[in-house]
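J.: Provided below are the primary sequence and the corresponding predicted coordinates.
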Amino acid sequence: MPHTSDIIVIGGGIAGLSAAAELSRDASVMVLEAEEQIGFHSSGRSATMVHYALGDRLVRALTLASRAFFESPPDGFSEIPLGRRMPVLVHAREDEREALDALECDIIAFADLERLDARGVHELCPLLRDDAVHGIADRDGIRLDPHALLQGYLRMLRHAGDELVTAARVASVERRCGVWTVTVEGGASYSAPILVNAAGAWADKVASMAGAAPIGLQPLRRTIITFDAPPGTNLEDLPFAKTVGDQLYFASESGRLFASPMDEVPTEACDAQAEELEVALAAYRVEERTTIKVDRIHSRWAGLRTFTPDRNPAVGFAPDSDGFFWLAGQGGFGLQTSPAMARIAASLILHTVWPMKDLVARDLSPGRFLGQAA
């Protein structure tokens, strides 16, 4: 006999776990994760900041709506802080000043920004080259702990008496008489009237298995390296530093520095691995934009960032499949927007009060990719 619940969530990354935890307040939920651990492909490999230099107005609104959760999580959510304060510095060369001006105008409604001249830029981040002569700083950024966040949502789910099943790769999905039945490799089956597709890079595949039209998701690989800072560097005071264009970000990490060339390499849904070309590109861009010499790379990894065609998430019931709910396409901002996204998903599924004042449901509807009304 299948295991039954009110809602099945496919995917144990940040999207699936946060939504499941929120839903578990008012419904019974079963989370199925293909891997043996949560957040394996994307969420657990993220160098996540709460900042507003990422995405567009919609992403910034979701980030702002999520911030209070990180600063004051529910009682018992986590035994350790979900993050720590870290300034965010977006820096620019003289020829990039116009782009920095435009970004400042886009962000200023969401954060208290400080405009910096060359002296201010180098006081905040002495590792930058002399050609970094303009900057904007958000001194109230938060460096999130993705593992603490994932474990907190899992704790919420289990406290409500609901379950996570790992090593539960989906083999088939079918709907009969108003009930979804998901069978995993190994033969176990799970049934519920509502199926939440939070399968990340695999979400289009899950949709096809369920008979719903794919929405055109594209997984993109991103690479991160770690290396030593120059001797005498005060790592505690360094900001999260990002070029105004998507070329490089770096910050301190466990006594070293980490950096990404902000690569977006199209790939299939897979267990992403760091490729030599992107690893070399990361080191090159560090040396191009900073005074650091990357003599040795201590570690390297890659993760998947999966986007919809318009790079905003798809959240809502599929217009072509009853009881099939999309929660996909959170790209590189899934962690920093997870509290707001979870509340949105729960409001749409449980028909409760809409939680966002700056967005409406059609902004996120998967129907926009299928040529149908939201």
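T.: Nice, thanks for sending it over. Model, not experiment: these values are computed from the prediction.
J.: from here on, contacts and neighbour counts on C-alpha atoms
T.: Fine.
J.: just confirm residue 158 is within a strand.
T.: No. Residue 158 sits outside any strand when classified using DSSP: H, G, I helix; E, B strand; the rest coil, being helix.
J.: what about it, how many neighbours?
T.: Residue 158 has 15 neighbours, counted by other Cα atoms under 10 Å.
J.: quickly note the distance from it to residue 20.
T.: Per Cα to Cα, to the nearest Å, residue 158 is found 10 Å from residue 20.
J.: name the element residue 222 belongs to?
T.: strand 218-227 (DSSP states H and E).
J.: identify the residues contacting stretch 253-270?
T.: 201-202, 218-229, 235, 246-252, 278, 281-282, 285-286, 304 (Cα atoms under 8 Å, 6 or more residues apart in numbering).
J.: ok, now how distant is residue 260 from residue 164?
T.: Distance of residue 260 to residue 164, given as Cα to Cα: 32 Å.
J.: okay, the two: which has more neighbours?
T.: residue 260 (28 against 19).
J.: who touches the closest residue to that one other than its chain neighbours in this structure?
T.: Distances taken as Cα to Cα, 6 or more residues apart in numbering put residue 224 closest to residue 260, at 4.6 Å, once the chain neighbours are dropped. Applying Cα under 8 Å, 6+ apart, we find residue 224 in contact with 258, 259, 260, 261, 274, 279, 282, 300, 301, 302.
J.: one more to weigh against that first structure:
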Amino acid sequence: METDLLIVGAGIAGASLAAAVAAERMTVLVEAEDMPGRHATGRSAAFYDESYGGPGIQPLTTAAGPMLRSPGEEMGGHSFLRPRGGLIIARNGDEALLDAMVADFAGTPVSLDPVSGACLSTMLPGLLPGWSSALAQPQCEDIDVAALHHANLALARRRGATLLTRSPFTGAVRRSDGRWQVQSGSLSLTASVIVNAAGAWADQVAGLAGAAPMGITPYRRTMVQLRLGRETPASLPLVIDARGEFYFKGEGVGRIWLSPHDETADFPHDVAAEEHDIALAIHRFQQVVDWPIAAVERRWAGLRSFAPDRLPVLGFAPDMPGFFWCAGQGGFGIQTAPSAALLAASLLLTRDPDPRISTIDATIYSPSRFA
């Protein structure tokens, strides 16, 4: 099989980039699993939060907002976002953490509104003593991850892309004519460019193609679904700790999704939640509100992959012609997918950037920053 672009990985990164380029270049996605999105994408409790990931990620998130909120007819025409609201809460004595966050996003479109006293107790009934202040994020929204992923895959297919599942990337050699000879599962393919969108496996894929790794490390993130002994408010916001030790959000009546905000360095594999992390999540939650826990109904974990500076890696490898990085999206890969795909597409196809992302400085995400 021959193609122009071979995208390794059909999670949200590979799927959204395929949708952005398939109309202009013959594109094949190869996916190791029997269905796309089984790992980081399919296990995400994603939300749209313009402050999440810090100032280096904010331009991508802000640019993605309109595309998530009002996608074109080709993407189904229905918003991938649902109203939620966010609340970053601080313990007594941690007010400086909130002040620093406000300072970090000064001059940006990010809304961080101070909340304290009775207003805080109204937004989060049952709040225990010791939590004195917060920042409200009215623009925080839930993302329908499955719908977004499926819409990108469907658009890529309509634009001519081919998806090959059960086809793990096992090696590639750059031929004398400048094309790649690729082995993926039982298939032998040739391609002009290999796009590394392999998530936690990104450095492994680079090594199999002879490219230098970027130091992309997968970190385990744990989630649990709790059934509570009381009903939670229908308007419950996403609640995040200013220290970064937990977050939780409502998931139907009397249920929440909770994470201890863990980041444990791991290796690429089908990761599972560990009992210690589940117990830690519950312990931290019980220091915040007086809500009784009736049962742990579900538990799971996913791998979030970061480059050393925690920014995405988007662009051609400086050491290997025809090898393109689209990796290191960490925990913000869903909320930045539309804008990151457009930015990567402009670099991959060497064309002017789409007006929706034209003010974003692509150089800060370039693989060359690690050269």
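T.: Happy to help now that I have it. As the structure is a computational prediction, the values presented were derived from the model and not from experiment.
J.: one step back: reformat the contacts of residue 224 of the first structure as a markdown table; add secondary structure and distance to residue 26 of the first structure.
T.: Putting the contacts of residue 224 of the first structure into a markdown table (DSSP: H, G, I helix; E, B strand; the rest coil; distance: Cα to Cα, whole Å) gives the following:
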| residue | secondary structure | distance to residue 26 of the first structure |
| --- | --- | --- |
| 258 | strand | 41 |
| 259 | strand | 41 |
| 260 | strand | 40 |
| 261 | coil | 42 |
| 274 | coil | 41 |
| 279 | helix | 45 |
| 282 | helix | 45 |
| 300 | strand | 41 |
| 301 | strand | 38 |
| 302 | strand | 36 |
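J.: preserved in the second structure, out of these?
T.: Here is what carries over to the second structure from the contacts of residue 224 of the first structure, by both residues aligned by TM-score structural alignment, their matches' Cα atoms under 8 Å: 258, 259, 260, 261, 274, 279, 300, 301, 302.
J.: determine which two of those residues are furthest apart.
T.: 258 and 274 (13.9 Å; Cα to Cα).
J.: higher neighbour count, the two?
T.: With neighbours defined as other Cα under 10 Å, residue 258 of the first structure and residue 274 compare such that residue 258 has more, 24 against 17.
J.: re earlier: what about the residue nearest to residue 260 of the first structure, distance to residue 284 of the first structure?
T.: With Cα to Cα as the criterion, residue 224 of the first structure and residue 284 of the first structure are 13 Å apart.
J.: next one: residue 189 of the first structure
T.: Distance from residue 189 of the first structure to residue 284 of the first structure, by Cα to Cα: 49 Å.
J.: give me the more crowded residue out of the two.
T.: More neighbours surround residue 189 than the other of residue 189 of the first structure and residue 284, with 19 against 16 (other Cα under 10 Å).
J.: wait, the more buried one sits on residue 174?
T.: No. Counting by Cα atoms under 8 Å, residue 189 of the first structure does not reach residue 174; the two are 10.8 Å apart.
J.: joint contacts of those two?
T.: 181, 182.
J.: ok, the residue nearest to residue 258 of the second structure when sequence neighbours are not counted - how many residues close by?
T.: In this structure, residue 258 of the second structure finds its nearest non-sequential neighbour in residue 248, 4.3 Å apart by Cα to Cα, 6+ apart. Neighbour count for residue 248 of the second structure, taken as other Cα under 10 Å: 23.
J.: ok, now the one 3 residues further on?
T.: Neighbouring residues of residue 251 of the second structure were enumerated by other Cα under 10 Å; the total is 16.
J.: with residue 32 of the second structure instead?
T.: Residue 32 of the second structure has 20 neighbours, counted by other Cα under 10 Å.
J.: that one -> the first structure?
T.: Residue 32 of the second structure maps onto residue 34 in the first structure when the alignment is built from TM-score structural alignment.
J.: which residues touch its match?
T.: Residue 34 of the first structure sits in contact with 11, 12, 166, 167, 168, 169, 170, where contact means Cα under 8 Å, 6+ apart.
J.: residue in the second structure matching the first one?
T.: Yep, that's residue 11 of the first structure we're talking about. Alignment note: residue 11 of the first structure maps to residue 9 in the second structure; criterion TM-score structural alignment.
J.: quick one: end-to-end length of stretch 23-43 of the second structure, please.
T.: 29 Å.
J.: gap between the residue at minimal distance from the centre of the second structure and residue 32 of the second structure?
T.: Taking Cα atoms, centre = their mean, the centroid of the second structure lies closest to residue 333, which sits 2.3 Å from it. For residue 333 of the second structure, the distance to residue 32 of the second structure equals 19 Å [Cα to Cα].
J.: number of nearby residues for the residue nearest to residue 344 of the second structure when sequence neighbours are not counted?
T.: Nearest non-adjacent residue to residue 344 of the second structure, counting by Cα to Cα, 6+ apart: residue 314, 5.9 Å away. Neighbours of residue 314 of the second structure under the rule other Cα under 10 Å: 29.
J.: how close does residue 255 of the first structure get to residue 290 of the first structure?
T.: Counting by Cα to Cα, the gap from residue 255 of the first structure to residue 290 of the first structure is 18 Å.
J.: which one of those two has more residues nearby?
T.: Higher neighbour count among residue 255 of the first structure and residue 290: residue 290, with 17 against 13, using other Cα under 10 Å.
J.: so the more buried one is in contact with residue 127, correct?
T.: Yes. Counting by Cα under 8 Å, residue 127 is a contact partner of residue 290 of the first structure at 5.5 Å.
J.: residue boundaries of the strands in the stretch 1-150 of the first structure?
T.: Shown for the stretch 1-150 of the first structure, the strands assigned by DSSP state E, counting those that start in this stretch span residues 3-4, 7-10, 29-32, 49-50, 83-85, 88-92, 114-116, 134-138, 142-144.
J.: other SSEs contacting the third one?
T.: Identification of packing neighbours for strand 29-32 of the first structure by 3 or more Cα pairs under 8 Å, 6 or more residues apart in numbering; DSSP states H and E yields strand 7-10, helix 14-23, strand 163-165.
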